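Visitor: Would you be able to build a 3D model of this:
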Amino acid sequence: MKKWLVSLLALVAISGASLTSVNHGTSAFAASKSKLTGKVLAVGSTALQPLAEQVGERFSSAYPSVQVTVQGGGSGAGLTQVQAGSVQIGNSDVFAEEKDGIDASVLVDHKVAVVGIAPVVNTDVSVKSLTKSQLKKIFTGKVTNWNQVGGKNEKIVLINRAAGSGTRAVFEKAILGDATAATAQEQDSNGTVQKMISTTPGSISYLAFGYIKGQSGLKALKIKKVSPTTKNVEKNAWPIWGYEHMYTKGKAKGATKAFIAYFHKSSVKSLIKKLGYIPLAGMKVDRTASGVVTKK
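Guide: All right, here's what the predicted structure looks like:
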């Protein structure tokens, strides 16, 4: 056989072997993905719930052998249940260190987004902007009529979140400080507050940004003429915001680890923005359990 023909056959053999090797590697990767199985139950923050549910749907499509269930209940419930080991993930709007009865040392924090929170009123309220001092007086019961803060003569209907709500904790830390909130009707989720405000004249409460956009019957208030926008949260010009935490008891493993990691995929960042949340990468400041610091 001629030398050139021998060389050609050898090259074809090598190319075939390489192709077989590549295809085998691809199949192994696919098999590795398909082997991811298990159940992930995430409970807690209703502010994080819409994002967690939609990411869960995408994740389940990518990993059909993993069952993801997302439930509300409030940040307090999420932290309590993950600490007890009854759920894989505790969703929270606040740091575990800030919750009474929670041993943060046994939990691992996974931040997945930032949530902005704004005071909201029924659209019949003529006031457009309040100061932090005015908001504090309203939520502590010292101001009870809108005409005391530049509005029309109309009784203020105060609607609060229930104790244990992370959204409430973030709002009160930013606006009330150490002051005690006035007695008011309490609702157990952002969704319920949204409905109550949009149908109750003279009412005021607070909501995560994602529950405000496009909602009829309610409007967000400015604080000292500063608008509740993503840009203002990113530079801390808007004071009411917090991280969306997904806590695990110990290090995340298996399907739970993969689900949390899925929040950081580039394809999910657009979903985070679409739903009114703020990607971590855009923040120019950092918040710890003790305060806010400028990023280096």
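Visitor: going forward, measure contacts between C-alpha atoms and count neighbours the same way
Guide: OK.
Visitor: which one's the longest helix in this protein?
Guide: For the chain, the helix with the greatest residue count under DSSP state H is helix 3-34.
Visitor: ok, V233 - how many residues close by?
Guide: Burial measure for V233: 24 neighbouring residues, criterion other CA atoms under 10 Å.
Visitor: quick one more, to check against the first:
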Amino acid sequence: MFAITEMRNGLRAGRARALAVAAGVLVVAASLALAGCGRGPAGQSGSAGQSGQLSGTIDIGGSTTVLPLAQAAAEQFMQRNPKVRVQVQGTGSSEGIKGVSEGVLDIGDSSRELKPEEEKLGLVDHKVAIDAILFVVNPDNRVKNLTKDQVVGILTGKITNWSRVGGSNEEIAVIGRDEASGTREFVQKEIIGENASFARDMVALPGAGQVKATTARTPGGIGYIGFAALDETVKALSVEGVEPSEKTVKDESYPYFRFLHMFTKGGPKKPAAAFLEFVLSAEFQRDTVAGEFVPVN
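Guide: So this is what the prediction gives:
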């Protein structure tokens, strides 16, 4: 349904703003001040208020891949619930999972599944979107497609020149994510293998925005990002002849895709429960999620 060029549309303004702060903290505040609202460890003591409206604070943090989605949801949710204040942070999946498990966050965003040791933390998984991992290069790179074996060879440093995969005689510069990243965790586990090592000279960066920007200005660069980070500054490669799109992710012909998650500590309480209900609503999935990712319903 969406080709790569079409997936660049949708929430361009929200994406640009989100990626600009991918390594920092984005605080989205309601225009009305919070009145008469108590607050627990992570804001879940919000109430319905005297008028029956939701009130309180929701603290969200974690994956920079999920950040544009969380930001868009926060803005729309606060427009509908002006007595609720939603704070969104982009600090990496591991930090999001840690924060929600410790009660610092109400919702922990993650672009990866829980690790075995995290499954004991009492977290509840809310799958909010489906994302694809894209391998992107400088637009002037003449390579358009890689096989799975070539992807692994490049990421592990066994293939070091583009001429070996149909490109020009130019050294390959691998640009990836740091160890707090759920995207890196996915690439490690699902693409190169848990026992494999990334190329020794891989540049490890904290956010998808940095990976994209560095790849865009590096002629021999190749990076990995999610759907939401894609724009005209980089070129996405096909894998095994299949172009990443909503259609190829849904029919599973494109090989690299994953769920995006919002975790809560146990069952969510108001107003976080209402926020998650909104994120999973048919309206938000259709009008917002579909502009950046693949809807879950």
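Visitor: and the next element down the chain from the longest helix of the first structure?
Guide: On the C-terminal side of helix 3-34 of the first structure, the nearest following helix or strand under DSSP states H and E is strand 38-44.
Visitor: Pull up the aligned stretch in the second structure for that following strand.
Guide: In the comparison with the second structure, strand 38-44 of the first structure aligns to the range 56-62 (TM-score structural alignment).
Visitor: Mind reading off the mean deviation between that stretch and the first structure?
Guide: Following superposition, stretch 56-62 of the second structure is found to deviate from the first structure by 0.8 Å on average (mean CA distance after the TM-score superposition for the first structure).
Visitor: Read off where stretch 236-245 of the second structure ends up in the first structure.
Guide: Counting by TM-score structural alignment, stretch 236-245 of the second structure corresponds to 220-229 in the first structure.
Visitor: What of stretch 161-178 of the second structure?
Guide: So stretch 161-178 of the second structure is aligned with residues 145-162, judged by TM-score structural alignment.
Visitor: Likewise for stretch 89-106 of the second structure?
Guide: So stretch 89-106 of the second structure sits over residues 71-88 in the first structure, by TM-score structural alignment.
Visitor: same thing with stretch 14-32 of the second structure?
Guide: Under the alignment (TM-score structural alignment), stretch 14-32 of the second structure falls on nothing in the first structure.
Visitor: same check, this time on stretch 140-148 of the second structure
Guide: If you align by TM-score structural alignment, stretch 140-148 of the second structure falls on residues 124-132 of the first structure.
Visitor: From one end of that stretch to the other, what's the distance?
Guide: Across stretch 124-132 of the first structure, the terminal residues are separated by 21 Å (CA to CA, to the nearest Å).
Visitor: which residues sit against it?
Guide: 146, 149-152, 175, 201-203, 221-225 (CA atoms under 8 Å, 6 or more residues apart in numbering).
Visitor: Report the buried residues of it.
Guide: Taking 16 or more other CA atoms under 10 Å as the neighbour-count basis, stretch 124-132 of the first structure is seen to contain the buried residues D124, V125, V127, K128, S129, L130, T131, K132.
Visitor: hey, where'd the strands end up in the first structure?
Guide: 38-44, 66-73, 89-92, 107-122, 129-130, 157-161, 185-187, 203-208, 218-220, 222-223, 241-249, 285-288, 291-294 (DSSP state E).
Visitor: average offset between the third one and the second structure?
Guide: If you overlay the two and look at strand 89-92 of the first structure, the average distance to its match in the second structure is 0.5 Å (mean CA distance after the TM-score superposition for the first structure).
Visitor: what's that strand packed up against?
Guide: The elements that strand 89-92 of the first structure packs onto, with contact taken as 3 or more CA pairs under 8 Å, 6 or more residues apart in numbering; DSSP states H and E, are strand 38-44, helix 75-84, strand 241-249.
Visitor: ok, and what's touching the shortest one?
Guide: Contacts made with strand 38-44 of the first structure from outside it, assessed by CA under 8 Å, 6+ apart, are listed as 65-79, 81, 87-92, 254-256.
Visitor: From start to finish, how long is stretch 279-290 of the second structure in a straight line?
Guide: The stretch stretch 279-290 of the second structure measures 12 Å between its terminal residues, going by CA to CA.
Visitor: re earlier: now neighbour count and distance to I138 of the first structure too, for the contacts of stretch 124-132 of the first structure, in TSV please.
Guide: Written out in TSV, the entries for the contacts of stretch 124-132 of the first structure read as follows (neighbours: other CA atoms under 10 Å; distance: CA to CA, whole Å):
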residue	neighbour count	distance to I138 of the first structure
W146	20	9
V149	17	9
G150	13	13
G151	13	13
K152	15	15
I175	20	10
P201	19	16
G202	22	12
S203	23	11
L221	21	13
K222	20	15
I223	22	13
K224	14	15
K225	11	18
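Visitor: Many thanks, we can stop here.
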